[in-house]
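Peer 1: Sequence first, then the predicted structure:
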Amino acid sequence: MPSKMDRTIKVPQESLRWKLDPATLPFETTDDLEPPSDIIGQGRGVEAFRFGMGMDRKGYNIFVTGPAGTGKMFTVKKLLKELSDDRATPDDLCYVNNFKHPESPVLLRFAPGRGAAFKKAVQEFLDNVKKEVPQLFESEEYIARKNEIMEAHEKQVREFYKGVEEKVKDTDLVVVNMQMGPVQRPDVVPLVDGEPKRMVEVEEMVEKGRFPQEELERLKQRRLEVKEELDQIVIQVKQLNKEVKDKSEEVDRLMFLALAREHMQPLRDEFCQGDNAEKIERHLDAVLDDMVENMDALKMLGAKPQQAGPMMMMAPPPEVVFHPYQVNLLVDNAEQDGPPVIIESYPTYRNLFGSIERIMDRNGGWRTDFTKIKAGSFVKANGGFLVLNLMDAIMEPGVWQTLKRSLKTEAIEIQTFDPYYFITATGLKPESIPMQVKVVVTGDPRLYHLLRHYDPDTQKIFKVRADIETSMDRTDENVLQVARFVRAVVQRHEHKPFHASAVSRITERAVRMAGRQEKISTAFPRLSDLVDEAAYFASRCSACDTVTAEHVEQAVEAKIHRSNQIEEQLQEMIDRGSLFVDTDGSEVGQINGLAVYSMGDHMFGKPSRITAVTSLGKEGVINIEREADLSGPTHNKGMLILAGWLRRMFAQDKPMALAASIAFEQSYGGVDGDSASSTELYALLSSLSGLPIRQDIAVTGSVNQKGEVQPIGGVNEKIEGFYLCCKRAGLTGRQGVLIPRANVKDLMLRQEVVDAVAEGRFHVWAASSVEQGAELLMGKPAGKRGKNGNYPKTSIFGRADAALAEMAEALQKFGKDDKEEKDS
C-alpha cells in the first residue's frame, strides 16, 4: 500500500509533460499559413538593435550576445535588411598618386558610381595622350616651329664666328674646329704655308730653323688677342644654346599642354564639382605638371630603338610611362542601392582592413605604389554596416587592436599587418580614410563580460548590447509563430507540408529545449534542423503527402541514436553489473543519486550510487571526492551546506561528535554541481538512524541550510535515465524518481515515461523539504521537536539525534578515560 507521504508528494500524470493538441491549432497543414514577417521571440534584443541602429553617434556600435544556436546571425541579417533600406548610398573611394610625396597617396571621394566613371575618364585621357603625342611631335607645325628656332640660332652663331673670321682674315691666323673628346670647339691656330698648324708644330719648326722666332712671337700675341674674343664668343654660344634648348622645351611644353588640356577639359567639366572639386582639380593639375616634367619619356612613345654606343636604347613601354597617372578605385558603390551590409565570415587582418601589396622587380627588390593599396571589408562597409563574429576576429593577430583604434578615431590608415615590420616596411603611408561605419559583432555573453572586464575600450566602442533571448513565453500567439516558422522552413527548402500533428510535436520539442513548461525555446536553427530531418523521413514514405508527428518522432529518435553511443555503453555496464546500481530492495547508508552527462550534442542522465559511513570522531562531514581532488567548487559548497543543516538540526544542545565520509562510488572523472546534496544528506541520515533507504527510488535536488530542496538542471534527462535502468532491470511498479517540487514545471518527459507513470509501472515524486524526502525514502516520519526540545524516538530525526548524542557521550567518556590513564 502506498504511504500517505507517497500519495501526498506524487506528481500527477498531467504534470509530467505539456501537450499541444493538434485540434486546437487553427490550420490543418502549414500550407494554410504565411511565413512570419517579424523576428520571433526577440522583443528585447530587437528593441536594443533598433536603438543602436538609430544612434548615429560615436561608439554606438552593437554587440549581439546569445548562446550558440540561437540564430544571432540570422537575426542580425534580417534586422539590417529591414533597417538599412532608407539610408543613402556612401561615396566611392579612390587613391591617386601624390607627385610631390609619392609615399603618401591622396584619397579622392566621388558620388556613388562616379569613382568608376572617373577612373574610366582618366584612362580615356591617357589613351588619347598616348595616341596623339607621337603625332604631335611629328606634325608639320611642330617641325616648322623647331626649324624656325634652330635656323635663328644657327644664323646668330654664324654671325658670331663671322666677326672673328673677319679679324683674322688679313693675318696669318685661321679659325678651326678642334676635337676635344666627344665635342668640337673653335680655336685659333697659325696659318703656315697656307695650312693651319698647331702652336706646338710651329714651335718645333722654329727649333729646326724652318720658321722665324720673331714671327712666332708676333703670332702668339695676335692669337692671344683673338683667342680671348673667341672664348667670349664660345661662352655666348653656350648661353645661346641653353636659350635655344629652353625655347625648344617651352615649345614642347606649350604644344603638349595645349593638347593635354584639350583632352582633360571634359574631365574637369564632369568631375570638378561639389564638395571635392578643389581636391580633384589639384590632382588633375598635378598630373599635367608631372607629365611636363617627364616630357622626354612622353616624346619617346612610339619611337624606334636607337643605337647609343654599344647599347641599344629602348623606348619605355606606355604602361610604365602612364602608370603614375592611373586611378586606384578602392571602393566602388556603383551597384550599391543603399548602405553596404557586409558580413565578414573570415575576419583576418587582410580581409578586414585591406593591405598594401608588393611586387618583386627584375633586380630582386620589393617595391610598391599607390595602385597596390587594397581595401578590406571594414573600408568597403564605410557608410554602412559590418557584421562579424567577434571570437573569430579576436583570434586573428592585430584585428582587435586595429578595430578598436579605427572605431575610436573614426578613421583608418590602410597598412599591411606585418609583425616583422622592421625588416619588411612597405614604404607607403596612404592618406587616412574617415570612417562612418556601424559595426555589429556577435558573441556569447561570457566573451562580452570578459572584454568589458579586461578591456576598458569595449564599453567605449560597443555601447549597445542586444541580448538574444533563449526562450519566449508559451502563449497561443507564440505557438502560432512557431508554426509559421515551420512554414518558412518548408517553403525555403521545398519540403512536403507539415501536418498540424507534426507542428505540435515540434512545438513540444521546443518547450523541452527551453527547460520550462511555460517557455518555448528560440533556438530556431536547431528547430530548423528538426524540420529538415522530419521532412527527410517523410520523403522516404511515397504514400505520405504530409509530414506527420510520427516523422518528427523518427527524426528525434534518429538524432538521439546517432549521438548516444556513450549512454548505451554506460547502460550496458549497469546491466552487466560492472557499475553498481540497485533498482530494488533497501540499504542503510546507500542511495541512488542522479547525474547528467553532456556530450555536446546529446545530454543524458544516469544513476550513481552514493554511500555514507558515520562513526565517532571530530572530523565532521568528509567529502571523499574533495580529498581525492575530484570535487568541483560547487560540489564542495553543497557538502558544506549539508554540514550546516546537520548542525542546525542536531548540534544545538550538544557538540557534533561525528566523522562521516560520503562518496560517489565508482566515480573517477570528477564531480561538480550541488544537485546531489539532498541525496547525500538522505544517505547520511540513513547511516545515523540505521534506517534503510529504498533502492528503487533515485533522488536529485540540492538543499539549503534550512532543509529546503532546491531546483536543479537536467531533470528530464535524470528521470529518463533512471527509468531506462529500471526498464532494463524489470519494472516492479514501485520504482521512481524523487525530484524537487520547484522542478515540476520543468517536466517534459518522453511519452514512454509518461505512459509508464499512467499505467502505475513508474512514479515521479516531488519534495519541497528534506522531511518529505526522508519519509518517502525510509518509510518513517521525519519527526519534529517537541516541547521538551527532543524529536520522537522512533522518528528519523529522533534516531539520528540519539545516535549523535551517544557519540558525543562516548567521545566525552573516551576523553576522560584517556586522561585518567595518562594521569595514572
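Peer 2: Cool, got the structure.
Peer 1: CA only for contacts and neighbour counts going forward, please
Peer 2: Noted.
Peer 1: Packing partners of the helix or strand containing E270?
Peer 2: Element membership for E270, per DSSP states H and E: helix 213-271. Here helix 213-271 touches helix 114-136, helix 140-167, strand 183-192, helix 199-207, helix 277-293, going by 3 or more Cα pairs under 8 Å, 6 or more residues apart in numbering; DSSP states H and E.
Peer 1: Give me the angle between that helix and helix 277-293.
Peer 2: Between helix 213-271 and helix 277-293, the angle comes out at 150 degrees (axes from the mean of the first three to the mean of the last three Cα atoms, to 10 degrees).
Peer 1: I'd like the distance from helix 213-271 to the chain centre, please.
Peer 2: 67 Å (Cα atoms, centre = their mean, to the nearest Å).
Peer 1: what residues does the strand or helix carrying A663 touch?
Peer 2: Per DSSP H and E, A663 falls inside strand 659-664. Contact with strand 659-664 is made by 608-625, 680, 684, as judged by Cα atoms under 8 Å, 6 or more residues apart in numbering.
Peer 1: here comes the other one, which I'd like you to weigh against the first:
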Amino acid sequence: MTVADPLPPERLHTPCDPAALGFQSSDALPDLDAADIHARAVDAIRLGLDIGGEGYNLFVLGDAGSGRHEIVTRLLEDERHEGPPPADWCYVWNFDTPSHPRLLTLPCGRGPGLRDDMQRFVEELMPAIAAVFESDEYRNRIEALQDEAKQREETALRQLGDEAQTLGIALLRTPHGFAFLPMKDADSTLSQEEFEKLPEERQHALSEHIKTLHERMHRLMNEFPRWRRELQNRIRDAGRDALGATVTHMIEELKLRYADLPEVCAHLDDVLRDIIASGESLHASPRNEDDGDTLTYSGSISVQRYLVNLLVANPADGTRPVVYEDHPTLQNLVGRVDHLVHMGTLVSNFTLIRAGALHRANGGFLVLDAIKLLAQPFAWEGVKRALKSGRLRIESLSELIGVAGSVQLEPEPMPLTLKLILIGQRLVYYLLGQYDPEFAALFRINADMEREIARTPDNTAAYARLIATLARRGGLPPLSAAAIARLIEHAARLAGDAERLSTQTQPIDDRLREAAHFAGAAGAPCIERVHIDAALDAHRRRHERIRLHYQQEILRG
C-alpha cells in the first residue's frame, strides 16, 4: 500500500518577494486602468459600442467587485464624444386630436430655446389679445356691424308695415310680438264691433290681406336668426382679421428663428390658425394663474396649450448621453404621464408628460443592472418592446394591468436609437439565454470579465500598479513594496490558486482602506505590511464565527 507524502504547509502558499517587484514605494508606479486586466472583455465592449445594427446591445458578465461598472463608465466616456449628435425632443398640443400629443424633433441644444420662446410668446399673447378686442377701432367696427344688422331688420319691418298701410292695415308692436289690425284712420284701428259693421266683402278682403301679411311676417321672422348668425360670423371674422394682423407678426418673428426647422414652422402655423380661430374664446375665458392646472386633454381653451413640453434636452456640443438608471421601474424607463386633481376629477395634459431613462438616453447609451431590471414588474418586457419596435411608447402601469380609471393620454411614440448595456452576473446571462427566446436577438454582444489571471511576472507587476492606482484614487497613503507584496499574496488566496490572481478589485480596495486606517492610527507615513496584516486579521476575525463553530464541533466529535 502506497502512503501519500505529507503536503508541507509552505506548498499551500507562494510568497511574493518584495525585492522582485523592483520598487520601494507605490509612488514610483504609474497608474494602471482596470480595463488592462480585462482586455478580452474590453475589446468586446468596444466592438458592441462601435457596431451598428439592430440587436447589437451589450451584456457585461462579471462578478460583483470586478470593476465592471468602472470599466464600462470609462469606455462610455470616450465613446460618447463619437457618433452623430443626439436630438432634443418636445411634446406639443395636437390641434387635431388633443388626446394624442405631437412629438417634435429638434437638433441638440435647440429645445430649451424653443421652450423659452413659446413661454414668452404665451406670456405676451393674452395682453396682445386683450389689446385687440378692447381697442376703439375694433369696438367701432363691431358697433358698425351691429348697427348695420339692426338697420337691416328695422328696414325690413318698416317696408312690410308700409305695404300693410297701403292695404289699410296697421302693423303694431305688442308685448307678445307683432300684430296686424284693420285701420280706422291714420292714428287708430278698428275695434271688433266696428270691423263687424263693415261690408262682408270688405271684411273678407281685409282678412285675406292680414293672412298674407302674417305669412310674410312669419317668413321674415324666420330670416332674422339667419341674419343674426351672419352678424356673429361677421363679428367673428372681424375679430379674426384684427387678431390675425397682431398675432401673425408675433408668429413670423418666431418662424424666422426656426426657419431651418420645417417641423417647428408647421407647428407655429397651427398655433397661429388656432389662435385666430379661438381668439375670442381665449379673451372671454377667465384669466388666472392656474390655467395650466385646468388645461385638460379634452380641449379647454387656454393659452397654455401653446407651450412646449421639453422632454429631453441634450448639450449643444453634440455629446451623446450616458444614462445610469439605478431604479429601473417601468415608469422610470419608459416615462409617465402625471395627473392633477381638478374639481374632483383626475385630468392630464401634454405638459405633464415626463421622460424616462430610455428617453434621456436616446441617441446615446443606457446602463442598467440586470438583476434590478428583472426584479421590477413589467420593466423587462417594456424594455424589450421598445428595443424590438424601435419606438418608445409611454405605457401606464394601471393600463397594463387593466385598472385604468380615466381616459389616458396617448403621446406620439418616440423613435428609439440607443445602446443598452446590461451589467450582471454570469448566471443571469445564461438563464436569460436559456429561458427568454428574444434575449439572444436583442443582446448579440457579451463581454465576459476575467475572474482571475495567471500569476506571471508581468501580471504580478501589473497587479502592483493596479494596487497603487487604487490607493491613489482613494486618496490613501502610499504603500511599501512589502505591503503590495502581501496584497498580491492575498489576491492569490482570493483566487483559490497559488498560480492565479483574483481580478476582484473591491476586496483589495476594502483591505487597502482598512490598512490605511491602521497606518493612520499608528502615525505611519505609508502603509506597511504590518498594516495589511492587521486589516486581513480584522477581516478574518469579523467573519470567523461560523468557521470556529465548525472547528469546535469537529473537535468535539
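Peer 2: That came in fine, so what should we check first? Keep in mind it's a predicted model, so treat the numbers as computed, not measured.
Peer 1: so L368 of the second structure, which of the three states?
Peer 2: strand (DSSP: H, G, I helix; E, B strand; the rest coil).
Peer 1: Is it correct that it is in contact with I423?
Peer 2: Yes. Counting by Cα atoms under 8 Å, L368 of the second structure touches I423, with 6.3 Å between them.
Peer 1: More neighbours: which of these two?
Peer 2: I423 (26 against 21; other Cα atoms under 10 Å).
Peer 1: mind checking what that one lines up with in the first structure?
Peer 2: Counting by TM-score structural alignment, I423 of the second structure lines up with T442 in the first structure.
Peer 1: how near is that match to E281 of the first structure?
Peer 2: 43 Å (Cα to Cα, to the nearest Å).
Peer 1: what kind of secondary structure is the aligned partner of Q552 of the second structure in the first structure in?
Peer 2: Counting by TM-score structural alignment, Q552 of the second structure corresponds to E572 in the first structure. The three-state label for E572 of the first structure, taken from three-state DSSP, comes out as helix.
Peer 1: In the second structure, what stretch matches the strand holding A663 of the first structure?
Peer 2: Strand 659-664 of the first structure maps onto no residues of the second structure, going by TM-score structural alignment.
Peer 1: Give the aligned range of the following helix or strand past that strand in the second structure.
Peer 2: Downstream of strand 659-664 of the first structure, the next assigned helix or strand under DSSP H and E is helix 677-689. With TM-score structural alignment applied, helix 677-689 of the first structure matches no range in the second structure.
Peer 1: Tell me the helices and strands packed up against helix 677-689 of the first structure.
Peer 2: strand 590-598, strand 603-615, helix 633-650, strand 659-664, strand 702-703, helix 770-778, helix 796-823.
Peer 1: quick one, it and helix 633-650 angle?
Peer 2: 40 degrees.
Peer 1: Check the offset of the next helix or strand after helix 677-689 of the first structure from the chain's centre.
Peer 2: In the C-terminal direction, the helix or strand that comes right after helix 677-689 of the first structure (DSSP H and E) is strand 693-694. Put simply, strand 693-694 of the first structure sits 54 Å off its chain's centre (Cα atoms, centre = their mean).
Peer 1: now swap in stretch 167-184 of the second structure and tell me
Peer 2: With Cα atoms, centre = their mean, you get 71 Å for stretch 167-184 of the second structure.
Peer 1: That one spans what distance, first to last residue?
Peer 2: Stretch 167-184 of the second structure: ends 12 Å apart by Cα to Cα.
Peer 1: Show me which positions of it end up buried.
Peer 2: 168-171, 180-183 (16 or more other Cα atoms under 10 Å).
Peer 1: Over to stretch 502-522 of the second structure?
Peer 2: Applying 16+ other Cα under 10 Å to stretch 502-522 of the second structure flags 502-505, 508-509, 511-520 as buried.
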